[in-house]
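Asks: Here you go, sequence then predicted model.
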Amino acid sequence: MSRPLSPGRIRRYKADWLRTQGCDPAIVGFLTGELPAWRAQLHYTRLRRSELIWWHRRYLLAHFGTRLCPFPEAPGDYGSRIALPMTLFATVMGAQQRELAEVRAVSSPAPSEIVAAHNLYTGYTLMLLYLATGHRPVGSPFERLGDMDLATGLIWISDKTTSGERGARVLVLPQAAQQQLRHWCDHLRRLQTVLGVYQLPSLENAH
């Protein structure tokens, strides 16, 4: 006797059928109720509702014939890449820029003020890169400059862990993000020079 049907078996069969038909992995995950932790594409893909319905109807027609109730129109999108208004970007980045201008107005900053300014500039740079790439909030984002090729404007991102799926992607950086990365590298070089005048303890002697 064959095993009885279960929701899990039905989902797996549907997922296998959709894949053999050339369906996008994100659509497969959405139509079978997979979590983003197991289907990486769901983190950063926007899907048209009409396309989801088209694939679902195709599956039903292939297995149950043509006697289907008509599906209602479904304009709009699902997913995490829904466009944000430019006014929101301007408000967020403008507030960060004003804070940076205030800390940079100090002519002879103390070490603690240098640290505060550096941390603020780090947050500004991270925020811009997050908005430019859709990078998920993880423990160590953008940790290697080698992942960024400013000559071509490309960045390699690995911000998720999945089973059986690739957890990385290559993106084109907008001009503003490329320019900010160049400013960031210049900032690190200047910071090294500024900190050289202070008698800072060596990490090798720290206990």
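Replies: Received it, and whenever you're ready, just let me know what you need. If you're wondering where the values come from, they're calculated on a predicted model, not measured in any experiment.

Asks: hey, let's count contacts and neighbours off CA atoms from now on
Replies: Will do.

Asks: didn't Gly153 look like it was pressed against Val172?
Replies: Yes - using CA atoms under 8 Å, Gly153 is in contact with Val172, at 5.8 Å.

Asks: What strand or helix carries the residue nearest in space to the middle of the chain?
Replies: Centroid-nearest residue in the chain: His135, 2.3 Å away (criterion: CA atoms, centre = their mean). Taking DSSP states H and E as the definition, one finds His135 inside no helix or strand.

Asks: show me what contacts it?
Replies: 129, 141, 157, 159 (CA atoms under 8 Å, 6 or more residues apart in numbering).

Asks: Next, work out how far apart it and Tyr198 are.
Replies: Between His135 and Tyr198 the computed distance is 36 Å (CA to CA, to the nearest Å).

Asks: Just list what the lengthiest helix in the chain packs against, helices and strands only.
Replies: When the chain is parsed with DSSP state H, its longest helix is helix 111-133. Under the contact criterion of 3 or more CA pairs under 8 Å, 6 or more residues apart in numbering; DSSP states H and E, helix 111-133 touches helix 86-104, helix 175-195.

Asks: take the one below as the second:
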Amino acid sequence: METGFRNARVRTAQALPLGWRHLTEVDIEQVIAIVVERSSSGADLVTLEACLLLWCGLVTGRHPTDLLAMTIRKVAKGSRLGNQPQGLIERSGKWGWWLRAAAPQDQKSVRKQMNPTSPFVYLPATEMVAMLAEICVEKRNSTSAGRFHISGEPQPLFATGKRAIGEMSRMLAARNPAGIDRARRATTTPEAVARWLPAELLGAPGGDIVPASVITGQLPSVARTAAHYGAVSHGGVIRRYEAAIRRVDALSHDDIPSDALVSHLGDKFTPTDTAVRHLIAQLTDGLANAEHDAADRHLAMMRYTVALLTFAFAHRGDSGSIPSLWAVHAETGLCWVADKTIAGSQSRRMVWVCATAARQLQLYDEHLGELQAGVSRAAAQIIADTRSGRSLPLFELTPEGGVRKLNTSVASSEALKRWGLPKNAGRHWLRAKLVGRCSTESLHAFYGHGPVSDGSWDEMSALDPSAYRADLARVLDTVLAEIGWTARSPAKTGAAA
């Protein structure tokens, strides 16, 4: 029992999507066939709405009971969607979804340096949804003597309510009645329909739990922590959605409202690229302008190093320590990072140290060696002692020539908060940049979002360290270089060799 539970827990933590409760390709082919058959001419409103409900659940990942509470309406093309009700909307003859996106509920304050986010996601309707919506609107209009219209106040998306769910369930249960392999009971429920899209989004190349949650509105336990990091662009979400549903349907149009395209979805604390470039420029200027004073030179070098490493390690910047050069395994390039306390004990995660971070650690150690040679004997001894440890030496030189040690929180504040960014800004920013460029499994391990204790590295984990390292090695240095992070020192303010 214990082993089975642990395997299930680790499987969930590693975001492995498919299981016996999910619809297979055969199931999907049968669903498509039965929707096409039942929605043919002559079908009554209950059957038509059951077909629409089934297909909407399939291609939005929303539970049918949630879809029943939604509305249908027409909006002017230039109008802002804002906080209008969830549902299906028609703009200039083009159908689309306006749905609440899954996002952290406890993020309230928004700074100007952060990407603007929307609580709603716009998704173009698929061709099948658009066709069935038109048929249902026409049917509702004909059965109400022309009194039904969607151009005024929002109308219920489904007029037949729970009867549509009942009919949909019967349609699912009736799949392949003549076949020997009766439909698995777990795949004949309304819940099974809503499970298909999240599995497709996660199983796709570069699939990630954050955009999958944003699109489907489902926030499973494994996503509740990951969703706090990394706002994803609206356009990027739509591209992922289009790729995921391509096997069963296609988008009916690509006309996206302008207010949707300029917004991001999810995390409210992801800094803009402009804010990060400004941070790098200010820290680099500090290195260039501190050449003649040892205390200022060290402070500038420490700030730049801490800031770069909080980005490269996705460090929380609030507790624990930042690894030193000597904490990195010489052969694998891996090291442990302990930057969070859970239930009174330190939780740790294993990170891969990219070439940019490794070079910065080396430059920082060389800088400390030069500094050590130019200070008093007492100060030199303190610096020598801190250099030999596995934690990055963090200190400042006092006017009297002494050494004042700093903890990780203070050093991170010195490096980032003085330029308007929170201590964990790099952690939020990096998660957004890595979405789709490496696997969710690797991101869970890198961010420490697996089980407690050693997380993705405990004895029950199936994570391959070599694959994990290779996954991150393809992208980390590139992502950092694209924004302007390079290894630097006071003597080498350009990119260091």
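Replies: Cool, the structure landed. Since we're looking at a predicted model, the values are computed, not measured.

Asks: Ala95 of structure 1 matches what in structure 2?
Replies: Matched to structure 2 by TM-score structural alignment, Ala95 of structure 1 sits across from Gln282.

Asks: buried sites along stretch 168-177 of structure 1?
Replies: Neighbour counts over stretch 168-177 of structure 1 (16 or more other CA atoms under 10 Å) mark 172-173, 177 as buried.

Asks: Tabulate the residues you listed in JSON lines, adding columns for distance to Gln192 of structure 1.
Replies: Shown next, in JSON lines, are these (distance: CA to CA, whole Å):
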{"residue": "Val172", "distance to Gln192 of structure 1": "30"}
{"residue": "Leu173", "distance to Gln192 of structure 1": "27"}
{"residue": "Ala177", "distance to Gln192 of structure 1": "23"}
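
Asks: Apart from its neighbours in sequence, what residue is nearest the equivalent of Val172 of structure 1 over in structure 2?
Replies: In structure 2, the residue paired with Val172 of structure 1 is Trp352, using TM-score structural alignment. Once flanking residues are discounted, Trp352 of structure 2 sits nearest to Leu334: 4.5 Å by CA to CA, 6 or more residues apart in numbering.

Asks: contacting residues around the aligned partner of the one you found in structure 1?
Replies: In structure 1, Leu334 of structure 2 lines up with Leu154, judged by TM-score structural alignment. For Leu154 of structure 1, the contact set (CA under 8 Å, 6+ apart) comprises 148, 170-173.

Asks: What is the aligned counterpart of the residue nearest to the centre of structure 1 in structure 2?
Replies: Taking TM-score structural alignment, His135 of structure 1 has His315 as its aligned residue in structure 2.

Asks: So which elements touch the helix or strand where Phe30 of structure 1 lies?
Replies: Following DSSP H and E, the helix or strand that holds Phe30 of structure 1 is helix 25-31. Applying 3+ CA pairs under 8 Å, 6+ apart, we find helix 25-31 of structure 1 packed against helix 7-20, helix 49-64.

Asks: ok, now with 6 Å
Replies: For helix 25-31 of structure 1, there is no helix or strand it packs on, judged by 3 or more CA pairs under 6 Å, 6 or more residues apart in numbering; DSSP states H and E.

Asks: Enumerate the positions of that helix that are buried.
Replies: By 16+ other CA under 10 Å, the buried positions in helix 25-31 of structure 1 come out as 25-31.

Asks: of all those, which comes closest to Ile10 of structure 1?
Replies: Using CA to CA, Leu31 comes nearest to Ile10 of structure 1 of these, at 11.7 Å.

Asks: Now find how far off-centre the longest helix of structure 1 is within its chain.
Replies: 18 Å (CA atoms, centre = their mean, to the nearest Å).

Asks: What does Leu52 of structure 1 correspond to in structure 2?
Replies: Residue pairing (TM-score structural alignment): Leu52 of structure 1 is not matched to any residue of structure 2.

Asks: Under a three-state scheme, what state does Gly22 of structure 1 occupy?
Replies: At Gly22 of structure 1, secondary structure determined by DSSP: H, G, I helix; E, B strand; the rest coil is coil.

Asks: And it, what's its match in structure 2?
Replies: Match for Gly22 of structure 1 (TM-score structural alignment): Arg11.

Asks: burial count for that match?
Replies: Residues within reach of Arg11 of structure 2, counting by other CA atoms under 10 Å, total 16.

Asks: how far away is the aligned residue in structure 2 for Cys185 of structure 1 from Cys354 of structure 2?
Replies: Counting by TM-score structural alignment, Cys185 of structure 1 lines up with Asp365 in structure 2. Separation of Asp365 of structure 2 from Cys354 of structure 2 (CA to CA) stands at 17 Å.

Asks: neighbours around the aligned residue in structure 1 for Val306 of structure 2, how many?
Replies: Correspondence of Val306 of structure 2 to structure 1, assessed by TM-score structural alignment: Leu126. Using other CA under 10 Å, Leu126 of structure 1 has 18 neighbouring residues.

Asks: who are the neighbours in contact with Leu126 of structure 1?
Replies: Listed by CA atoms under 6 Å, 6 or more residues apart in numbering, Leu126 of structure 1 has no contact partners.

Asks: Report the secondary structure state of Gly96 of structure 2.
Replies: Under three-state DSSP, Gly96 of structure 2 comes out as strand.

Asks: ok, it touching Val121?
Replies: No - applying CA atoms under 6 Å as the test, Gly96 of structure 2 and Val121 come out as separate, 10.3 Å apart.

Asks: In CSV: the helices and strands packed on helix 111-133 of structure 1, plus distance to Arg166 of structure 1.
Replies: CSV is the format used below for these (distance: least, CA to CA, whole Å):
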stretch, distance to Arg166 of structure 1
helix 86-104, 30
helix 175-195, 25
